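**Q** following is a predicted model, sequence given first.
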Amino acid sequence: MQIAVDVMGGDNAPACNIRGIHQALTDFPHIRKFLLVGDSEIIKRELDHIEPSMDESRLELVHASQTITMTDPSSTALRQKKDSSITVAAGLLKNNQADALVSAGHTGAAVAATVVKTRTLEGIERPGIAAVMPTSTGSSFLVLDVGANVDCKPIHLAQYALLGEAYSRYILRTPEPRVGVLSFGGEDQKGNDLTKNAFKLLKQMPINFIGNIEGHDLFTNDIDVVVCDGFVGNVMLKACESLARTMTQILKNRMRKSPVRMAGAFLSKNAFRELKELTDHEEYGGAPLLGINGNCIIAHGSSTPKAVRNAIRVAAEMVENRVNEHILAKVSSIDWQQLATD
């Protein structure tokens, strides 16, 4: 197995990406080679600072002279920077030189580059970014799309259900994933045109579709896969991230108000650590871009070495569990034209 890493992507690149690869080298000996994509001279200088030194027999540097920054516009970045690290890395995926790609860089550029280079899986119209979210019981559920496509058709949400169902079943190990549409009411007739028409398609499909899901149902362990358009999904994801940070800061501030509270916090430190692990994006590694003809994990822009290491872990799991093969089998079993006319 070979994993390509966009070393120049992310707010903390290239240092955190290389340190994440360093951790992965030790933790995942089954990954035969890591392809480090980016400016070779910069990467070499960074490698010289790593202690202990890395096993260079499992490293291959792939030069890319340009980098797409977080401020570059998605609409023009790929055209203006044809030798960017994410474009070169996506090319490795296309040519089967890499089994999977990991990038903490510009999300729009990562989506565009992989779609242009690899295309989508046969039968899939649009890819979707899936985010793993925690529940109150310690389990997790999947939300997609969270940013690949802000404008969707009902067929896209129906196909997101298949993408998410396969990921939930084979990566999150959910035996019979429960699938729902994010809406503002549980009744069949509630929602907008997009969700109501998607509902009609989903209830005819060979999945465990349980209907509409409201916002207050998301974190209750009553759902395994939630589908929505990328605009709604991204707003929800960013709001949840901000709320988690805010609640953590409020709790810290309140705990510091008295010695008794601080003593209580010390006695509860294991519980707080477990809570952090459940809600920390570092633990999940990154979000899979599902529906492309390849395996791609999009890590958070502010990823730490630990987050990069875990993104590599998830990428390897996608390869090992042949998620795309399972998606293709499900997609090919459905007569989409007939489904749309029923």
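**A** Ah, there it is.
**Q** make it CA atoms for all contacts and neighbour counts henceforth
**A** Fine.
**Q** may I have the secondary structure class of residue 90?
**A** Using DSSP: H, G, I helix; E, B strand; the rest coil, the structure places residue 90 in helix.
**Q** contacting residues for it?
**A** When the contact criterion is Cα atoms under 8 Å, 6 or more residues apart in numbering, the partners of residue 90 are 101, 113-114, 117-118.
**Q** filter these down to the ones in strands?
**A** Secondary structure from DSSP state E places residue 101 of the contacts of residue 90 in strands.
**Q** would you reformat the contacts of residue 90 as JSON lines and include neighbour count?
**A** Output for the contacts of residue 90, formatted as JSON lines (neighbours: other Cα atoms under 10 Å):
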{"residue": "101", "neighbour count": "28"}
{"residue": "113", "neighbour count": "22"}
{"residue": "114", "neighbour count": "26"}
{"residue": "117", "neighbour count": "20"}
{"residue": "118", "neighbour count": "19"}
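**Q** tabulate the contacts of residue 90 (a markdown table), appending distance to residue 272.
**A** Formatted as a markdown table, the contacts of residue 90 follow (distance: Cα to Cα, whole Å):
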| residue | distance to residue 272 |
| --- | --- |
| 101 | 33 |
| 113 | 39 |
| 114 | 38 |
| 117 | 43 |
| 118 | 42 |
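**Q** now, which of the contacts of residue 90 sits nearest residue 252?
**A** Distance to residue 252, by Cα to Cα, is smallest for residue 101 among the contacts of residue 90, at 37.2 Å.
**Q** which of the contacts of residue 90 sits closest to residue 63?
**A** When these are compared for distance to residue 63, the smallest value, 15.4 Å, is given by residue 101; criterion: Cα to Cα.
**Q** so where do the strands sit in the protein?
**A** 2-6, 33-38, 59-63, 100-103, 128-134, 140-144, 178-182, 208-213, 225-227, 286-290, 296-299.
**Q** and the second one with strand 2-6, angle?
**A** Pointing back at strand 33-38 there. Between the axis of strand 33-38 and that of strand 2-6 there is an angle of 20 degrees, by axes from the mean of the first three to the mean of the last three Cα atoms, to 10 degrees.
**Q** check contacts around residue 36.
**A** With Cα under 8 Å, 6+ apart as the criterion, the residues that contact residue 36 are 4-7, 43, 59-62.
**Q** another structure for you, compare them:
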Amino acid sequence: MSLSSMPDNIIVRLNRVPDPGVLPADIFDLVTEPVPELRSGQILVEILYQAIDAGSRGMLDSAAGYVLTVPPGDRLPASASIGRVFSSLSDQYGEGVLVRLFGGTRQRYQRIDPSRCVGLQVLEPDVGEPLHYLGILGITGFTAWLGITDICRPVPGETVLISVAAGAVGSAAGQFAKALGARVVGIAGGATKCQYVRDQFGFDDCVDYKAADFTERLAQACPQGVNSYFENVGGAVQRAAFALLRDFGRVAMCGQVAQYNGGGEVPGANLMTVVNRQLEVRGFLAHVHYHRLPEFMAQVGQWYREGKLVQPCNVVQGLENLHEAINSLVEGRNIGQQVHQLTASR
């Protein structure tokens, strides 16, 4: 395909550092630029869907303490995308093929070198729901799997506690722990979400952190204490969870969502508990472990084929509505994987 017949690219750039709270409609600029010319072996992917995760908000200002901060004027990174090969100079990926890839930025067309792209995979719709390759079979699931298998390390009969249990990572982590034989208790916001976590995700119990007697309810749900805790949130939830950890408990520090909305750090647990109970508390970053993706797909793919895993997706359409896709996640309107569809359904 000649360069003259290529469509224009639309790239999302950060307009300014946002104020704390809900993102306004003008926080991002949509910039039109020419599509870059392909070199030998490369493919041009029309991006259809992109994952929205807690870091999508956390990266927008330094107060969040996130692993990276996007300066105003820069392109916005994306953790994972699904798209269709629009043009190809590769023998491996023909035009029209649906693919999933990790990394990249938020833009309509992405030039990819398959030999250097992490997570690039051809999607077969008859094998699995394509959007699940953004979620439970994608970077979301990979993150949850690392925290559960490497750090929480549950064995049958142990109690695993999961915060943000109705979210994409939390719901996946809980289902993985169940598949390994653990008793799983979730923490979520509101009675409706808690019921969903129990009925659809298969958790043994789920406690509403918005309840006035949350701490007491959590203790009742974990009468023998907690062997391992998958931590996503920080703040008061973290304090309550740490208080229930048994001696030699394990904590997978995945994120601190409570401070990602621009307000800065939120006081959490008394870390003297770590000393007194000889806890193992470990943070982790998924991208450091990409070499283990085949191991992840072997185990989680088997659970998926056996029908042990579910993940709903909440989709917001339109490049101009990226801010709303992020707001939906940060405000807790989603259950499961939050997804941004770059164009309206055609």
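**A** It's in. Since this is a predicted model, take the numbers as computed values, not measurements.
**Q** tell me how the two chains score on TM-score.
**A** The TM-score (TM-score structural alignment, normalised by the length of structure 1) is 0.28; 166 aligned residues with a Cα RMSD of 6.9 Å.
**Q** got a markdown table for the strands of structure 1, with distance to residue 159 of structure 1 too?
**A** As requested, the strands of structure 1 are exported to a markdown table (distance: least, Cα to Cα, whole Å):
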| stretch | distance to residue 159 of structure 1 |
| --- | --- |
| strand 2-6 | 27 |
| strand 33-38 | 31 |
| strand 59-63 | 34 |
| strand 100-103 | 22 |
| strand 128-134 | 9 |
| strand 140-144 | 10 |
| strand 178-182 | 12 |
| strand 208-213 | 13 |
| strand 225-227 | 9 |
| strand 286-290 | 10 |
| strand 296-299 | 18 |
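**Q** correct me, but residue 252 of structure 2 touches residue 242?
**A** No. In this structure residue 252 of structure 2 lies outside contact range of residue 242 using Cα atoms under 8 Å: 11.8 Å.
**Q** just name whatever secondary elements the helix or strand residue 145 of structure 2 falls within is in contact with.
**A** If you go by DSSP states H and E, residue 145 of structure 2 is part of helix 139-146. For helix 139-146 of structure 2, the packing partners by 3 or more Cα pairs under 8 Å, 6 or more residues apart in numbering; DSSP states H and E come out as helix 168-179, helix 293-305.
**Q** hmm, residue 100 and residue 316 of structure 1 touching each other?
**A** Yes. Counting by Cα under 8 Å, residue 316 of structure 1 does reach residue 100; the two are 7.2 Å apart.
**Q** between the two, what contacts are shared?
**A** By Cα under 8 Å, 6+ apart, residue 316 of structure 1 and residue 100 have these common neighbours: residue 3.
**Q** okay, those two: which has more neighbours?
**A** Higher neighbour count among residue 316 of structure 1 and residue 100: residue 100, with 27 against 24, using other Cα atoms under 10 Å.
**Q** from residue 22 of structure 1, how far out is residue 311 of structure 1?
**A** When distances are taken as Cα to Cα, to the nearest Å, residue 311 of structure 1 and residue 22 of structure 1 turn out to be 13 Å apart.
**Q** more neighbours: which of these two?
**A** Each of residue 311 of structure 1 and residue 22 had its neighbours counted (other Cα under 10 Å), and the higher figure belongs to residue 311 (33 against 21).
**Q** residue contacts, that one?
**A** Going by Cα under 8 Å, 6+ apart, residue 311 of structure 1 touches 102, 284-286, 297-299.
**Q** among the contacts of residue 90 of structure 1, which one sits closest to residue 275 of structure 1?
**A** Checking the contacts of residue 90 of structure 1 against residue 275 of structure 1 with Cα to Cα, the nearest one is residue 101 at 29.4 Å.
**Q** for that closest one, what are its contacts?
**A** Counting by Cα under 8 Å, 6+ apart, residue 101 of structure 1 makes contact with 3-6, 89-90, 93, 295-297, 315.
**Q** is residue 298 of structure 1 in contact with residue 281, as I believe?
**A** No. Taking contacts as Cα under 8 Å, residue 298 of structure 1 lies outside contact range of residue 281: 11.7 Å.
**Q** give me the number of residues near residue 303 of structure 2?
**A** The burial count assigned to residue 303 of structure 2 is 15, neighbours taken as other Cα under 10 Å.
**Q** distance of it relative to residue 296 of structure 2?
**A** Summarising the geometry, the distance separating residue 303 of structure 2 from residue 296 of structure 2, computed by Cα to Cα, is 11 Å.
**Q** for burial, what's the neighbour tally of residue 192 of structure 2?
**A** As a measure of burial, residue 192 of structure 2 has 10 neighbours, counting by other Cα under 10 Å.
**Q** so the host helix or strand of it versus helix 168-179, what angle?
**A** Mapping residue 192 of structure 2 onto the secondary structure by DSSP H and E places it in helix 191-199. Taking the same axes, to 10 degrees, one finds helix 191-199 of structure 2 and helix 168-179 inclined to each other by 30 degrees.
**Q** helices or strands up against helix 191-199 of structure 2?
**A** In this structure, helix 191-199 of structure 2 makes packing contacts with strand 183-188, strand 205-208, judged by 3+ Cα pairs under 8 Å, 6+ apart.
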